[in-house]
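Engineer: coordinates only, sequence not included:
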């Protein structure tokens, strides 16, 4: 079980690295002047590669988390309400991941209408969700 837990933590941390950095690329994309096509294309290439890299990391983190939950019974049974709350956070993170995919598609089409300030705030969402998830897992408040 400790091997599974260790790799789960590694893949979660790696996935979060992508969730932290991809919106930063969006901030830069939102600031690119219209006449700077090369810069825009370079940032889109970086964003696309990062998204393709972080998606398998997310899937591995989810698979190992399910293994821990269902295979070893971690967080199951009475007094484990924290796990249900954490699973809600995981669903929100998956929604955020999907939103990143949609925003990337919007940038690729040249249809983005949001400014860099919006993306700066959007970039803070995974930080808040990480804090909440860690508190649920470590403190187990309910």
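Structural biologist: Good, I have the coordinates. Computed from a prediction, not measured in an experiment: that's the story for all the values here.
Engineer: make it CA atoms for all contacts and neighbour counts henceforth
Structural biologist: Will do.
Engineer: From what I see, residue 30 and residue 116 are in contact.
Structural biologist: Yes - counting by CA atoms under 8 Å, residue 116 is a contact partner of residue 30 at 5.1 Å.
Engineer: how about the strands in the protein?
Structural biologist: For the chain, applying DSSP state E gives no strands.
Engineer: all helices for it, in order.
Structural biologist: Taking DSSP state H as the criterion, the chain carries its helices at 2-31, 37-66, 81-109, 116-122, 125-139.
Engineer: what about versus this one:
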């Protein structure tokens, strides 16, 4: 199995990177949609319906599959012999940040369900602030992997 993982390493890495890009695009865009939804739509109006459809499709058809692919191929990379030295800090920093990014994804999913039910309680400003969370996590993840501190 380890020989197969080593042979497939470049492919696993490429697919992982493409999935990360797609996931991050959604992670950055969905809170922005929430800002506009909270500030420009009223429950039941035409804008509300458009935002609901956009948010649903973004999460269901882009973000969820991307997150799954990130996890599957990321775990394949971790399982590849010689790639990760768990005695260093960087893999732990990345792992914690990826878990936090996954939590943020789930938090966004819960907010989408609130919008869909017409029960959003948060203002656009709060969504703007929360949109900084994935930026910080992305910085930690990229620096961890590239610099390997």
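Structural biologist: Looks like it arrived, so ask away. Note that this is a predicted model, so its numbers are computed, not measured.
Engineer: And the TM-score between these chains?
Structural biologist: Put the two chains on top of each other and the TM-score (TM-score structural alignment, normalised by the length of the first structure) is 0.93; 140 aligned residues with a CA RMSD of 1.4 Å.
Engineer: Show me what residue 28 of the second structure aligns to in the first structure.
Structural biologist: By TM-score structural alignment, residue 28 of the second structure lines up with residue 20 in the first structure.
Engineer: isn't its match right next to residue 126, touching?
Structural biologist: Yes - applying CA under 8 Å, one finds residue 20 of the first structure in contact with residue 126, separated by 6.7 Å.
Engineer: any idea how far residue 61 of the first structure is from residue 34 of the first structure?
Structural biologist: 38 Å (CA to CA, to the nearest Å).
Engineer: More neighbours: these two, which one.
Structural biologist: In terms of neighbours (other CA atoms under 10 Å), residue 61 is the more surrounded of residue 61 of the first structure and residue 34; the figures are 23 against 10.
Engineer: In contact with the aligned residue in the second structure for the more buried one, which residues are there?
Structural biologist: Under the alignment by TM-score structural alignment, residue 61 of the first structure pairs with residue 70 in the second structure. Counting by CA atoms under 8 Å, 6 or more residues apart in numbering, residue 70 of the second structure makes contact with 16, 17, 19, 20, 23.
Engineer: okay, these in JSON lines with neighbour count next?
Structural biologist: Below are those laid out as JSON lines (neighbours: other CA atoms under 10 Å):
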{"residue": "16", "neighbour count": "23"}
{"residue": "17", "neighbour count": "16"}
{"residue": "19", "neighbour count": "23"}
{"residue": "20", "neighbour count": "19"}
{"residue": "23", "neighbour count": "23"}
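Engineer: want to throw those into CSV with distance to residue 143 of the second structure?
Structural biologist: Formatted as CSV, those follow (distance: CA to CA, whole Å):
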residue, distance to residue 143 of the second structure
16, 17
17, 15
19, 18
20, 15
23, 18
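Engineer: closest to residue 47 of the second structure among these?
Structural biologist: Of all the contacts of residue 70 of the second structure, residue 47 of the second structure sits closest to residue 23, with 25.1 Å by CA to CA.
Engineer: before we move on, back to that, the match of residue 28 of the second structure: neighbour count?
Structural biologist: Residues near residue 20 of the first structure, counting by other CA under 10 Å, number 17.
Engineer: ok, now how distant is residue 107 of the second structure from residue 140 of the second structure?
Structural biologist: As for residue 107 of the second structure, its distance to residue 140 of the second structure is 20 Å (criterion: CA to CA).
Engineer: Between these two, which is the more surrounded one?
Structural biologist: residue 140 (17 against 11).
Engineer: The first structure: which residue goes with the more buried one?
Structural biologist: Correspondence of residue 140 of the second structure to the first structure, assessed by TM-score structural alignment: residue 132.
Engineer: Cool, thanks, talk later.
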